[in-house]
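Visitor: Make a model of this:
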Amino acid sequence: MLSVTATIVACESKVDDRPNIVFVLADDLGYGDLGSYGHPYALTPNLDRLAEEGTRFQHFYAASPLCIPSRAGFMTGVFPARFANYTGDFGLGDVPTVTALLHDAGYRTGHFGKWHLGADTSSGTYGIGTIQRAKGQTSKALEGKRSRDSHAYDQAIRFIEKNRDGPFYVQIWGTVPHYPINPAPSFLAPFAATTVAMADFSPFMLKKFARVHSYGGDINEGMRRYLGDVHSVDFEIGRILEKLDELGLSENTLVVFASDNGPGPSGQVGRDRGLVDQYGKDLLGSPGPFRGGKGSLYEGGARVPFIVRWPGRVPAGRVDDTSITSAVDWLPTLCGLAKISCASPHLDGEDVVSAWMGGAHSRTRPLFWKDSWTNAPIAIRWERWKLREGGPPNRDAELYDVVSDPGETENLAAIHPAVVADLQNRIREWDETLPSRYARKPRR
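Guide: Predicted coordinates:
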């Protein structure tokens, strides 16, 4: 069950000028993995075009630094720690979802690719009219310009063609660049001469390079393979944009790109050998200027790319470097854009359409992160401050000014005790609203 209080976001209109919505979610893509987000070698012309024709957000956060709870945040507008039953095992229960709300308001809804939303994948689940849960393919099945996720994009394109009269909502949740990194040769070719210059990367990435080197990995080869995988995501984005142009749908289609969490850690254990395999040596995703990655409560774990394009509505070529936005804002913001009323139990997200449309958004409530176990560490982002506490016994609270110190290099807890006390009080009040116990299905 979910401990809740009702929140209503109401938007009403008789005129149906609602946009089509295409939501693309990458898997384990780091904040710094795109050209538009500062990667020195990435080839991402289509995503860079999306940023040039839309707005790029610098303070966007996933709801969790882990895949499964992150997706629950997008779907429900609820912090994942509120779910007593792990959503990957038990699904989202009776919590309202963005797809159900849009479906009930007349949207044709489709989901293609990775799921992670419980065992029921039948069409109609969460109001999704078409569900095709495709698994990523290995390079053995790929020839020419085919990525691990091409089949999911094929299905999404057919859905868009079929429902071109709209309005439609389609989410494409790929598997790239999640482990195992294994791009087709066509995506590797542009990086044949790429050589890593250590000066191009942050201190955190230098530590990651050192770990890969200690495993016997080749940094240059690993970087080429990782960039090839990211390049394949960009290729698929290009297919979607081209199809929207071909069908004359671009002007009234909101296209959004994000990642579910930060980059995967290098050195993942090989599943069949008990050793660090080649795939683990190729996990060279970058959190950009931040510290940490997937699974971490530091900025690199949850701060991810977020690009919004809607021609004539969302300002082109804009970079929002002030608004603090989150995956839990997805549901209430789309409710506003789609002109529907959405009632959701304990809606943690906020309607941030003002930021999307060129203004600024000031949060009225903090963002929180906690994994689904009772004594898990907790992090809070409120205004310019980020506090992390809990974890190993006697671990002191860590306070960072993530505006002036995005890499979280200087713990300011001793210097600003009043700020620490305020944020700890907010954490305590929030934690008291969470389940006292969490359930997961036994792992085999």
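Visitor: contacts, neighbours, all on C-alpha from now
Guide: Will do.
Visitor: Now do the helices in this structure.
Guide: Secondary structure of the chain (DSSP state H): helices located at 45-52, 67-76, 87-90, 98-104, 150-162, 185-188, 203-214, 219-246, 278-281, 299-302, 330-337, 353-356, 417-431.
Visitor: please give me the structure for this one as well, since I'd like to look at both together:
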Amino acid sequence: MDPSRLVSAFAAVLLLLLAAPVAGPADARAAAPDEDGGGGGGTGEPSPPNVVLIISDDHGWADYGFMGHPTVRTPNLDRLASESLTFRRGYVPSSLCCPSLASIITGLFPHQHKITSNDPPQPAGMPNRAFYSSDLFARGREAMNRHLEAVPTLPRLLADRGYVSLQTGKWWQGDFSRGGFSEGMTRGQRHGDEGLAIGRSTMEPIEEFISDARSQGRPFFVWYAPMMPHSPHTPPDRLLDHYRDLAPLPVARYWAMIEWFDETCGQLLDLLDREGLAEDTIVLYVADNGWTQDPDGPGFVRSKRSPYDTGLRTPILVRWPGRVAPREADELAMSIDLAPTILSAVGLEPTAEMPGVDLLDADAVAGRSAIFGACYEHTAIDLDDPAANLRERWGIDGDWKLILPTPLSDLEAPELYDLAADPGETRNLAGEHPDRVEEMRTMIDRWWDPSA
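Guide: Next comes the predicted model:
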């Protein structure tokens, strides 16, 4: 498979433009699989499931039909949610795409894998265009790539179980092989170069990869991370027409991009159905960070790099027909849980360093009352010292959320929110509940204290 011949022209232009209900939650797994595991060809030995990981990009947590949006059309993701264990209160640990994606692929917090920012240090006054084409930028990105190579990744770990793996779409850490993928589209440029054609112009690389994996009798892992609904917001007119009269044009374009992304998810799910693979494939979904569209222009508000839910929150879905009972879950979940969930499902042990939980282990999920994360500078100050790039740390304990700023933050003092009463985080209650602030500060320090 050589996707570069199909999509290099597209990539160049793009780069320039920049889970039926169950009785209760005691066990997320449904009845045990048949002896042959549904994909073992009747050998009597269960075969590991295929894994498809879908990651949307710059996607607001409420902007789905199944999350209650009154306008945006997401029929395929709605279907996936109805067939999944659906965590409505999912979070990414950091609201920038590069560290967020690195956390998904490693199951580690950014301060563990040390990829905290989107870009390496940039000299003051140096224009972006000059910086991105400089040796300084290349050396910085190489240092970030080496950080990823220093820790286990899902593709490398799954290879021990016989998996072949495919990278498509968004990928920051050099050539796809640097992440342990056996095949891929990205060769090493910022964002993902030729990989960015996936979804927007083709799904053929995934179709070909799955066909090849089946012919080899190998289980597969697909990383489907299209740069959608991320800008440039260039949806087909046939989708934009659904929204033109319902919102200002920038908002309409963003909503149409979500519907376009949803269509591609439908194509992927239909492929699994058509090939008879749905029963033998775990499909997981998450967004890499949030997005809030500004009605008055093309920008965003309280979104990327933000410690608020608009930047951090995402639904997280896990579908495994016949193995995982579909239901909506109220418990907290995180993107760092995806790696241990996948590894446990295929019969591998998560590494000791992975702080997440298996989302299919209901006791483990219920036993975790609090989650934590941190937000960092877009452009790193020090590639080897996560604390040097730290803007805010945050924690959620039940419905309470505390944000602790550093001198790099735009915030001047801690902010405390009751997410149940104030999901938009508009009323800072830190002054009214100082004891709660100190209690949660201690929890966050116990999770990660950058001064220790």
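Visitor: and the helices of the first structure, which is most packed in?
Guide: Among these, helix 299-302 has the highest mean neighbour count (mean count of other CA atoms under 10 Å), at a mean of 29.
Visitor: Just give me the mean distance for it relative to the second structure.
Guide: Taken over the aligned residues, the distance from helix 299-302 of the first structure to the second structure averages 1.0 Å (mean CA distance after the TM-score superposition for the first structure).
Visitor: corresponding residues in the second structure for that helix?
Guide: Mapped onto the second structure using TM-score structural alignment, helix 299-302 of the first structure spans residues 309-312.
Visitor: For the matching stretch, give me every contacting residue.
Guide: Residues from elsewhere that reach stretch 309-312 of the second structure (CA atoms under 8 Å, 6 or more residues apart in numbering): 60-61, 91-95, 289-292, 302-306, 424-425.
Visitor: again, but for stretch 57-69 of the second structure
Guide: With CA under 8 Å, 6+ apart, stretch 57-69 of the second structure has contacts from 71-75, 77-78, 81, 88, 97, 225-230, 258, 287-292, 304, 310-311, 313-315.
Visitor: Out of these, list just those in strands.
Guide: The strands, defined by DSSP state E, take in 88, 225, 287, 313-315 from the contacts of stretch 57-69 of the second structure.
Visitor: which pair in those spans the largest distance?
Guide: Considering CA to CA, no two members of those lie farther apart than Arg88 and Ala225, which are separated by 20.2 Å.
Visitor: Need the helices of the first structure in CSV (columns: distance to Thr374 of the first structure).
Guide: Output for those, formatted as CSV (distance: least, CA to CA, whole Å):
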stretch, distance to Thr374 of the first structure
helix 45-52, 39
helix 67-76, 15
helix 87-90, 16
helix 98-104, 27
helix 150-162, 36
helix 185-188, 43
helix 203-214, 29
helix 219-246, 36
helix 278-281, 30
helix 299-302, 20
helix 330-337, 26
helix 353-356, 34
helix 417-431, 9
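Visitor: Would you mind saying which of the ones you listed lies nearest Gly127 of the first structure?
Guide: With CA to CA, the closest approach to Gly127 of the first structure among the helices of the first structure belongs to helix 98-104: 3.9 Å.
Visitor: from the middle of its chain, how far away would that closest one be?
Guide: Relative to the centre of its chain, helix 98-104 of the first structure is centred 20 Å away, using CA atoms, centre = their mean, to the nearest Å.
Visitor: Counting by contacts, list what that helix packs against.
Guide: helix 67-76, strand 108-113, helix 330-337 (3 or more CA pairs under 8 Å, 6 or more residues apart in numbering; DSSP states H and E).
Visitor: try it again with 10 Å
Guide: helix 67-76, strand 108-113, strand 168-173, helix 330-337, strand 342-345 (3 or more CA pairs under 10 Å, 6 or more residues apart in numbering; DSSP states H and E).
Visitor: which one of these lies closest to Pro392 of the first structure?
Guide: So among these, helix 67-76 is nearest, using CA to CA, at 22.1 Å.
Visitor: What residues does Asn375 of the first structure make contact with?
Guide: Applying CA atoms under 10 Å, 6 or more residues apart in numbering to Asn375 of the first structure gives the contacts 390-392, 436-437.
Visitor: ok, Val255 of the first structure touching Gly54?
Guide: Yes: assessed by CA atoms under 10 Å, Val255 of the first structure is found in contact with Gly54 at 9.0 Å.
Visitor: For these two, list the residues in contact with both.
Guide: With CA under 10 Å, 6+ apart, Val255 of the first structure and Gly54 have common neighbours 307-311.
Visitor: Now do His111 of the second structure against Val437 of the second structure, distance only.
Guide: According to CA to CA, to the nearest Å, His111 of the second structure and Val437 of the second structure sit 23 Å apart.
Visitor: circling back to that earlier point, a markdown table for the helices and strands packed on helix 98-104 of the first structure, including distance to Gly238 of the first structure?
Guide: Formatted as a markdown table, these follow (distance: least, CA to CA, whole Å):
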| stretch | distance to Gly238 of the first structure |
| --- | --- |
| helix 67-76 | 23 |
| strand 108-113 | 17 |
| strand 168-173 | 14 |
| helix 330-337 | 23 |
| strand 342-345 | 33 |
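Visitor: Of those, which is nearest Ala119 of the first structure?
Guide: Proximity to Ala119 of the first structure (CA to CA) singles out helix 67-76 among these, at 12.5 Å.
Visitor: okay, and that closest one goes to which residues in the second structure?
Guide: By TM-score structural alignment, helix 67-76 of the first structure lines up with residues 97-106 in the second structure.
Visitor: The matching stretch vs the first structure, mean deviation?
Guide: Mean for stretch 97-106 of the second structure is 0.8 Å (mean CA distance after the TM-score superposition for the first structure).
Visitor: Run the chain-centre distance for that stretch.
Guide: 7 Å.
Visitor: give me the number of residues near the residue mapped onto Gly32 of the first structure from the second structure?
Guide: Superposed on the second structure with TM-score structural alignment, Gly32 of the first structure falls opposite Ala62. By other CA atoms under 10 Å, the residues close to Ala62 of the second structure number 20.
Visitor: Over to His147 of the second structure?
Guide: His147 of the second structure sits with 18 neighbouring residues when counted by other CA under 10 Å.
Visitor: Now it: which helix or strand?
Guide: Assessed by DSSP states H and E, His147 of the second structure sits inside helix 135-149.
Visitor: can you pull the buried residues of that helix?
Guide: Residues of helix 135-149 of the second structure classed as buried: 137-138, 140-149 (neighbour count, 16 or more other CA atoms under 10 Å).
Visitor: got a markdown table for those residues, with distance to Glu331 of the second structure too?
Guide: Output for those, formatted as a markdown table (distance: CA to CA, whole Å):
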| residue | distance to Glu331 of the second structure |
| --- | --- |
| Phe137 | 41 |
| Ala138 | 41 |
| Gly140 | 38 |
| Arg141 | 36 |
| Glu142 | 38 |
| Ala143 | 37 |
| Met144 | 33 |
| Asn145 | 34 |
| Arg146 | 35 |
| His147 | 32 |
| Leu148 | 30 |
| Glu149 | 32 |
